[in-house]
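> just coords:
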């Protein structure tokens, strides 16, 4: 990937961010990481700007005339926290995104890739999610992501920026030991020899996409010249029961399940249509659930296995 300048990756020290930075570096592209925590040392091709993206000095230190593209991954991502602190969610998600888009306009940076979510759609029950469904978010988190997508569309239309919003499903894989989503909980239970709690009867379906596929989608979107939205998922939804059974097969753990009452608002299914993503940015997933969970299990054994 021959680029005459650096790629800015916001949130580059995070789970997805580190994988995206590695992918750009493997292709020879210099990267500027901007995050609240430092990027691990050891790569002279990575420059790190540490600080809050809400600080203009931090943004302007990261995004310069030498920047050729921005991959914006940083955000307040907790749905529950967004309900508790809606104003902070707006500031961290919408205001920061607008300021980054403005820097891109000022410096004539042509490429802007954004981490969005299918939460912009809201609850569609068991209906298949496509990029053309109307936005009806049910939380401040989903609403702020929808607002960012609209800002990107406006900057693309008015100033010619190439802006692509990637709507990720549930991302998993190596590097997520600090997360508290269902896959890490399953991995920790397998390490500890304990059981897991399942909401309801476990028939609810989810789309789980491996971080390697997410990274590939980011690279495809960055190089595609496509402005718009694309769903990034596995394209195959599995029930929670099927997920638990697959983890049992990968880890060899018994993982006894306790069924508990589902919280209000638990979605019955997340089913996505990836055909538009294939047509626009050339994305199609390559990592199967079993293979992906095996990479996550190997990672958890190496990182957390010593503790058990």
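Happy to help now that I have it. It should be emphasised that the depicted structure is a prediction, and the values quoted were computed from it without experimental measurement.
> okay, CA-based contacts and neighbour counts for the rest of this
OK.
> show me what counts as buried in the one helix or strand residue 242 maps to.
For residue 242, the element it lies in under DSSP states H and E is helix 240-251. Neighbour counts over helix 240-251 (16 or more other CA atoms under 10 Å) mark 240-241, 243-244, 246-248, 250-251 as buried.
> what is it packed up against?
helix 182-192, helix 289-303 (3 or more CA pairs under 8 Å, 6 or more residues apart in numbering; DSSP states H and E).
> list the contacts of the longest one.
Judged by CA atoms under 8 Å, 6 or more residues apart in numbering, the contacts made with helix 289-303 from elsewhere in the structure are 172-175, 177, 187-188, 191, 208-210, 246-247, 250-251.
> can you do 6 Å?
Helix 289-303 is contacted from outside by 173-174, 210, 250, using CA atoms under 6 Å, 6 or more residues apart in numbering.
> which of these are buried?
Looks like the contacts of helix 289-303 have 173-174, 210, 250 buried, using 16+ other CA under 10 Å.
> just the ones in helices from those, please.
Of the buried ones among the contacts of helix 289-303, the ones assigned to helices by DSSP state H are residue 250.
> hold the first one in mind and look at this next one:
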């Protein structure tokens, strides 16, 4: 299958295109000359004649059918319930938004002969492996509705690839951070807001739990590489280096020059001791290796917060 190169014009549908990752993916495909259709419940501020915005709920058949048309070259499906906590609180809705909608999009892709389908997945599909390294060939053993729905989506995509020849690729992202995430409540933006306000942060337990944090630009590049590669299956997109929460805090202190005091609080039940991933196979399957180390990524994120959020937190 031919890849998209700069100057080519193709038609890409990006669900969740108004979100943190979605906005960056839209910009990347527009830079490559693609015509982009964004589907999102949230408004999209992009003013670009090469971007068509369809605002609405993907649960609505009319919204889906307006977005996925004959001549569509691929779907990048980022929209989903992504909160583990919310998935536990509302498993039925998580199933509908994650599995049922993915199936309906796959059906439209089959009907209109859309050749590519890329899904934002998660390493939560393999459950808690303790401090062991996560590889893309581990058995699926999700422990939450969120992980289970993403595992189900991966199986649906495998079935559509096998039966209909569709090029389907599930990208298992680790913890994504970067510019544009000031509205998020994950730990990196909390640290950035603490630095802006001379505040502190709460740390669960001893802070030695380890996480793989991947910079937004690397995630976007992983998506474009998956698009170009024609790889069918799954690939882990991460930094390939896990750091402790305390190491993350110390790196943010270095980048921002702020002390960021820490208060240790009891860890909630189910706190994973580590997320350690092996990304070596992703270099073979989609050509992915990360370009940003943690300090460089956090520095770029800090510049964004200085430019966009300094006044908001004062």
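Sure thing, it's come through. Owing to the predicted nature of the structure, the values given are computational and were not obtained by experimental measurement.
> hmm, back to that, from the helices and strands packed on helix 240-251 of structure 1, which stretch is densest packed?
For these, the largest average neighbour count (mean count of other CA atoms under 10 Å) is found in helix 182-192, namely a mean of 20.
> which bit of structure 2 covers that helix?
Aligned by TM-score structural alignment, helix 182-192 of structure 1 falls on residues 187-197 of structure 2.
> next: stretch 284-293 of structure 1.
Aligning stretch 284-293 of structure 1 against structure 2 (TM-score structural alignment) gives residues 289-298.
> now do the same end-to-end measure for the matching stretch.
Taking CA to CA, to the nearest Å, stretch 289-298 of structure 2 runs 18 Å from one end to the other.
> how about stretch 165-184 of structure 1?
Terminal residues of stretch 165-184 of structure 1 lie 26 Å apart, using CA to CA.
> do the same with stretch 66-82 of structure 1
One end of stretch 66-82 of structure 1 sits 34 Å from the other (CA to CA).
> what does it correspond to over in structure 2?
Using TM-score structural alignment, stretch 66-82 of structure 1 pairs with 71-87 in structure 2.
> and the contacts of that stretch?
11-16, 94, 97-98, 114, 116-120, 145-146.
> can we see that at 8 Å?
If you take CA under 8 Å, 6+ apart as the criterion, stretch 71-87 of structure 2 is touched by 10-17, 21-22, 40, 93-94, 97-98, 102, 112, 114-120, 144-147.
> show me what counts as buried in that stretch.
72-82, 84, 87.
> in space, what's closest to residue 103 of structure 2 - neighbours in sequence excluded?
For residue 103 of structure 2, ignoring the flanking residues on the chain, the nearest one in space by CA to CA, 6 or more residues apart in numbering is residue 156 at 7.1 Å.
> in structure 2, what residues pair with the biggest helix by length in structure 1?
What stands out as the longest helix in structure 1, according to DSSP H, is helix 140-159. Per TM-score structural alignment, the counterpart of helix 140-159 of structure 1 in structure 2 is residues 145-164.
> that stretch vs structure 1 - mean distance after superposition?
Mean deviation of stretch 145-164 of structure 2 relative to structure 1 after superposition (mean CA distance after the TM-score superposition for structure 1): 0.2 Å.
> now do the buried residues in that stretch.
Buried residues in stretch 145-164 of structure 2, counted by 16+ other CA under 10 Å: 145-154, 156-158, 160-161.
> again, but for stretch 94-105 of structure 2
For stretch 94-105 of structure 2, the buried set under the neighbour-count rule, 16+ other CA under 10 Å, comprises 94-105.
> next: stretch 23-32 of structure 2.
Buried-residue list, stretch 23-32 of structure 2, by 16+ other CA under 10 Å: 23-30, 32.
> from the residues you listed, pick the one nearest residue 135 of structure 2.
Nearest to residue 135 of structure 2, judged by CA to CA, of those is residue 25 at 25.1 Å.
> with adjacent residues omitted, what lies nearest to the aligned partner of that closest one in structure 1?
Under the alignment (TM-score structural alignment), residue 25 of structure 2 pairs with residue 20 of structure 1. Spatial nearest neighbour of residue 20 of structure 1, chain neighbours left out: residue 215 (5.5 Å); criterion: CA to CA, 6+ apart.
> which of the three states applies to the aligned partner of the one you found in structure 2?
In structure 2, the residue paired with residue 215 of structure 1 is residue 220, using TM-score structural alignment. Recorded secondary structure, residue 220 of structure 2: helix (DSSP: H, G, I helix; E, B strand; the rest coil).
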